[in-house]
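Asks: Next one to model:
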Amino acid sequence: MRRLSEMSLDELYDVEEKFLQELDSGEEKDWIYLEIVEVYEQIFHKLTRLPLIKRKERKVEIEYVTKQLVKYLITYGTYLKTQLKKDDFTAIKSFKKALNYERTNPIAHYRLGFLAYKEQQYAEALHYFEKALQYQNGYPNKRFSLNEQQMYYAHLYLANSALFVAEKTYQSMKKLPDHINKEKVPFSELSSLYDMLQRNETILKTQAFIKVTPSGKTYCSKEECDRVFMAPPANAVILYFSDRENIVTFNGKEIALAVNPAEMLCYFLLKTNQKQPARKSDLEDFFARKGEDGEVRKNTFIQKVNRLRNKLNDIGLPFIIESCQFKGETAYFYNGSVDYLIMYRSDYTFMFDDTL
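Replies: Okay, the predicted model is just below:
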């Protein structure tokens, strides 16, 4: 295959079509997200270097490619090296690159703030959370806006980042010579700030994850999720969106899933039943391409769901996703034959719903 930089725009769009077909097939290939980003980068590069009059004529095309770049860099940013394992270093590069194409994207700033906070880079985290909240106002794309939970955490992280920066500054002040720092700030006067910091840290830790079962959802810590995963209940399917990978386990057997099939399984478990099955129009967010009529192709839909069902069957999970006919279409639903437990970060944004 020729290098992407040597291809014409038409050839690059042919490669794009091939990769989008691969994504919709349900196959998990660890190179595909990286490749599709590189294709869009080459298309963007060629389009934006056309003469001005040509760029104006192809404005809609440039906007489409920009949106695709931002989508893949943010949604799949943590999987650009390997689809099944998350990687903070690659994620940071991806989110920063997304901001090169759309500097006002709130969720990219939010994710960069979280990763900086995680590494105790509090001044940097402060900057990103401030930007996330600033750009949230009036941002038009709901998919990359902050949901209510993320808004709440952004304020908590912002407050704590500022407190940590203040603490570091105070500790530096204490080291100043007495003839410069004549009136030392009494530690007791800062105790209320430390109390606030500690309270916020406790909230961030104890409400870091959400556990969902058929009976409802509860907040919990990451440590509690890890303990549950290490000793899961019998005869229940466990879907864990951990900080490193997305894992499904059933009675001691497990499989790692890419983000797309993992979220599709989550959708079936939480959103469907025999009376309310999912048709292809309900699952269109999980498909990279549509037909000329703007709809997901029936065969693509069936193939992708069947691949997910087969992967679950490989770990001994009975078919919990059944097919049926609903309003004249093929549809699928969770049949409730085994219980489920889903665990995910409480500020996680699902493709299909921001408000779980």
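Asks: Could you use CA atoms for every contact and neighbour count after this?
Replies: OK.
Asks: Which stretches in the stretch 101-250 of the chain count as strands?
Replies: 209-213, 216-220, 236-241, 246-250 (DSSP state E, counting those that start in this stretch).
Asks: in the very next helix or strand once past the last one, what counts as buried?
Replies: For strand 246-250, the succeeding helix or strand toward the C-terminus, using DSSP states H and E, is strand 253-257. In terms of neighbour count (16 or more other CA atoms under 10 Å), strand 253-257 has its buried residues at 254, 256, 257.
Asks: my guess is the last one meets residue 246, correct?
Replies: Yes - taking CA atoms under 8 Å as the contact criterion, residue 257 and residue 246 are neighbours in contact, 5.5 Å apart.
Asks: and the most centrally placed residue in the chain, how far is that from residue 143?
Replies: Nearest to the geometric centre of the chain sits residue 75, at 5.0 Å (CA atoms, centre = their mean). Distance check for residue 75 against residue 143: by CA to CA, to the nearest Å, it reads 10 Å.
Asks: again, but for residue 19
Replies: As judged by CA to CA, residue 19 and residue 143 stand 22 Å apart.
Asks: Please apply the same query to residue 300.
Replies: According to CA to CA, residue 300 stands 24 Å off from residue 143.
Asks: Kindly report the same for residue 65.
Replies: To residue 143, residue 65 is 17 Å away according to CA to CA.
Asks: do the same with residue 228
Replies: For residue 228, the distance to residue 143 - CA to CA - is 31 Å.
Asks: repeat for residue 266
Replies: Using CA to CA, residue 266 is found at 18 Å from residue 143.
Asks: same check, this time on residue 166
Replies: Noted for residue 166: a distance of 34 Å to residue 143, by CA to CA.
Asks: again, but for residue 39
Replies: Taking CA to CA, one finds residue 39 at 22 Å from residue 143.
Asks: The two: which is more packed in?
Replies: The neighbour count for residue 39 versus residue 143, taken as other CA atoms under 10 Å, is higher for residue 39 (22 against 16).
Asks: Tell me which other helices or strands the helix or strand where that one lies touches.
Replies: Secondary structure assignment for residue 39, by DSSP H and E: helix 32-47. Secondary structure elements in contact with helix 32-47, counted by 3 or more CA pairs under 8 Å, 6 or more residues apart in numbering; DSSP states H and E, are helix 9-25, helix 59-75.
Asks: and this one, so I can compare the two:
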Amino acid sequence: MIMLSFVRCSIMPNRSIPMFKFRAAGNSPFKEIKDTQYLEELEQSLLDQYENGERSSYELKEKLFYLYLRLWELEPEKDFYRNPITRLVLDIGWDIKRRKVNYEQAQLFFEDLIQLAKPHALPIAHYRLGFIHFYNKRYHSAIRSFEKALQRHNPDRVERLPLPNERLNESQSMKAQAQLAESHYKYSVELAIRAKRMYEELGNPDDYDIDYIMKLEREILREESKPYMCLTPAGRSSISEQEYRELREAEAAFIFDCTDHDEQRVYVKGKLRAFSARRMQILEILFEKQKPVPQKEIADKLNISQVSRYMNELKRLLSEYGLDEQTIIADNGYYINHPNPILIFNENDPKYLM
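Replies: Predicted coordinates:
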């Protein structure tokens, strides 16, 4: 939860640091407004909406971000705007990654936020940026981001230690360490392929050159034959292209396929089935959690009311597609009651790795 209501009470002294220019500022609906009193009145109106239950609205958080950004542009001496901007960007960047799957835009937000925070440390932004780099196969950049996310900070060397919401928790630290190792491996593969190409382009290789390439092929250039991940109630596992095709055709499986973000698909008893965008969002939440999801969590994530009505409609549709009426059950939250529910995604997808 972003605590914004008391931002004006936490005034920090002006540190004479030039105000950082966010690349997203050009999209601001407030960029032409110069009346600070009007903007402050609008701020209160937006905060009232925020406190009245619209915390999950991406659009509301985006408006608040642009509003504080404009106020800071008009009043650069008031450095206290830095804190709500930081919190909002972390949340907006997360929403872009989680909901809109616009990784390039999320990357801009996190990169700009890191620059804004300097010289302060901001591990969580580096952490999220690392997953985006990994997804885009920029493994060297991912290595740098994960290393910075995991870096221990000496209070004698940094101006301010990260706040609790800016640090990694134990689970995130473990994931960052694992992805750092995976990034090193992927980057090693890239370097090995580059070395192999250089060998192939040698005009007159000597007898020892091939030894280096053979070693790379034995130790690094192993075939990566399992590009997909499955998430089930039993845990995660890697699958090959062939296994992926077989699962989609399996009559005993209930599949939510996220391998293509632009066109997510659901397979019921081996057949591709059509669902509305809202029902797909609900199914994705249930498949991703693989455990009871509270009604309020679903309502907040999707910014909807009457969750039970959507669930009943979804259950009726699943029944029409041949599943049991109790495929979705409400018991301390909603969950999928099926013997073989499977979420399939690309093995390097940050949306599910974080």
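Asks: if I pick the residue nearest to the centre of structure 1, what's in contact with it?
Replies: Residue 75 of structure 1 makes no contacts at all, as judged by CA atoms under 8 Å, 6 or more residues apart in numbering.
Asks: okay, the strands of the stretch 101-250 of structure 1 in TSV with distance to residue 314 of structure 1 and mean neighbour count next?
Replies: Formatted as TSV, these follow (distance: least, CA to CA, whole Å; neighbours: other CA atoms under 10 Å):
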stretch	distance to residue 314 of structure 1	mean neighbour count
strand 209-213	23	20
strand 216-220	28	15
strand 236-241	13	23
strand 246-250	10	22
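Asks: which one's the longest helix in structure 2?
Replies: helix 170-200 (DSSP state H).
Asks: post-alignment, that one versus structure 1, mean distance?
Replies: Mean deviation of helix 170-200 of structure 2 relative to structure 1 after superposition (mean CA distance after the TM-score superposition for structure 1): 4.3 Å.
Asks: Could you tell me how far that helix lies from the centre of the chain?
Replies: 20 Å (CA atoms, centre = their mean, to the nearest Å).
Asks: Please apply the same query to stretch 63-77 of structure 1.
Replies: Relative to its parent chain, stretch 63-77 of structure 1 has a centroid offset of 13 Å by CA atoms, centre = their mean.
Asks: Check stretch 14-27 of structure 1 too.
Replies: That offset, for stretch 14-27 of structure 1, works out to 20 Å (CA atoms, centre = their mean).
Asks: Can you list the buried residues in that stretch?
Replies: 15, 16, 19, 20, 21, 23, 24, 25, 26.
Asks: distance of the closest residue to the third one other than its chain neighbours from residue 303 of structure 1?
Replies: Ranked by CA to CA, 6 or more residues apart in numbering and with sequence neighbours excluded, the top spatial neighbour of residue 19 of structure 1 is residue 36, at 6.5 Å. According to CA to CA, residue 36 of structure 1 and residue 303 of structure 1 sit 21 Å apart.
Asks: Compare these two (neighbour count), which wins?
Replies: Taking other CA under 10 Å, residue 36 of structure 1 and residue 303 do not tie; residue 36 has more neighbours (23 against 14).
Asks: if we can go back for a sec, give the residues shared as contacts by residue 75 and residue 143 of structure 1.
Replies: Here residue 75 of structure 1 and residue 143 share no contacting residue, scored by CA under 8 Å, 6+ apart.
Asks: Nearest to residue 160 of structure 1, out of the strands of the stretch 101-250 of structure 1?
Replies: Nearest to residue 160 of structure 1, of all those, is strand 209-213, at 18.9 Å by CA to CA.
Asks: Need the residues that contact that closest one.
Replies: Here strand 209-213 of structure 1 makes contact (CA under 8 Å, 6+ apart) with 217-222, 225, 339-346.
Asks: Stretch 283-293 of structure 2 too?
Replies: Stretch 283-293 of structure 2 has contacts (CA under 8 Å, 6+ apart) with 231-233, 256, 298, 330-336, 341-343, 352.
Asks: and with 6 Å instead?
Replies: For stretch 283-293 of structure 2, the external contacting residues (CA atoms under 6 Å, 6 or more residues apart in numbering) are 233, 333, 334, 335, 343.
Asks: Please report which of those has the highest neighbour count.
Replies: Going by other CA under 10 Å, residue 343 tops the contacts of stretch 283-293 of structure 2 with 26 neighbours.
Asks: which residues does that one contact?
Replies: Neighbouring residues of residue 343 of structure 2 by CA under 6 Å, 6+ apart: 230, 231, 256, 287.
Asks: The strand or helix carrying it versus strand 228-232: what angle between them?
Replies: Residue 343 of structure 2 belongs to strand 341-346 when assigned by DSSP H and E. Here strand 341-346 of structure 2 points in a direction 160 degrees away from that of strand 228-232 (axes from the mean of the first three to the mean of the last three CA atoms, to 10 degrees).
Asks: what's in contact with the helix or strand immediately after strand 341-346 of structure 2 in the chain?
Replies: Using DSSP H and E, the helix or strand that follows strand 341-346 of structure 2 towards the C-terminus is helix 350-353. Helix 350-353 of structure 2 has contacts (CA under 6 Å, 6+ apart) with 98, 131.
Asks: Residue 224 of structure 1 corresponds to which position in structure 2?
Replies: By TM-score structural alignment, residue 224 of structure 1 lines up with residue 243 in structure 2.
Asks: do residue 71 of structure 1 as well
Replies: Correspondence of residue 71 of structure 1 to structure 2, assessed by TM-score structural alignment: residue 91.
Asks: Does residue 208 of structure 1 touch residue 224 like I think?
Replies: No - the criterion here is CA atoms under 6 Å, and residue 208 of structure 1 misses it with residue 224 at 10.1 Å.
Asks: what about these two, which has more around it?
Replies: Remark: of residue 208 of structure 1 and residue 224, residue 208 carries more neighbours, 20 against 14, as counted by other CA under 10 Å.
Asks: quick one: that one from residue 200 of structure 1, how far?
Replies: Residue 208 of structure 1 is 12 Å from residue 200 of structure 1, where distance means CA to CA.
Asks: Check residue 269 of structure 1 too.
Replies: For residue 269 of structure 1, the distance to residue 200 of structure 1 - CA to CA - is 32 Å.
Asks: Neighbour count for those two, which is higher?
Replies: residue 269 (24 against 16).
Asks: nearest residue to the counterpart of residue 45 of structure 1 in structure 2 other than its sequence neighbours?
Replies: Matched by TM-score structural alignment, residue 45 of structure 1 corresponds to residue 69 in structure 2. Nearest non-adjacent residue to residue 69 of structure 2, counting by CA to CA, 6+ apart: residue 85, 7.0 Å away.
Asks: Check residue 184 of structure 1 too.
Replies: Closest to residue 184 of structure 1 by CA to CA, 6+ apart is residue 174, at 7.2 Å.
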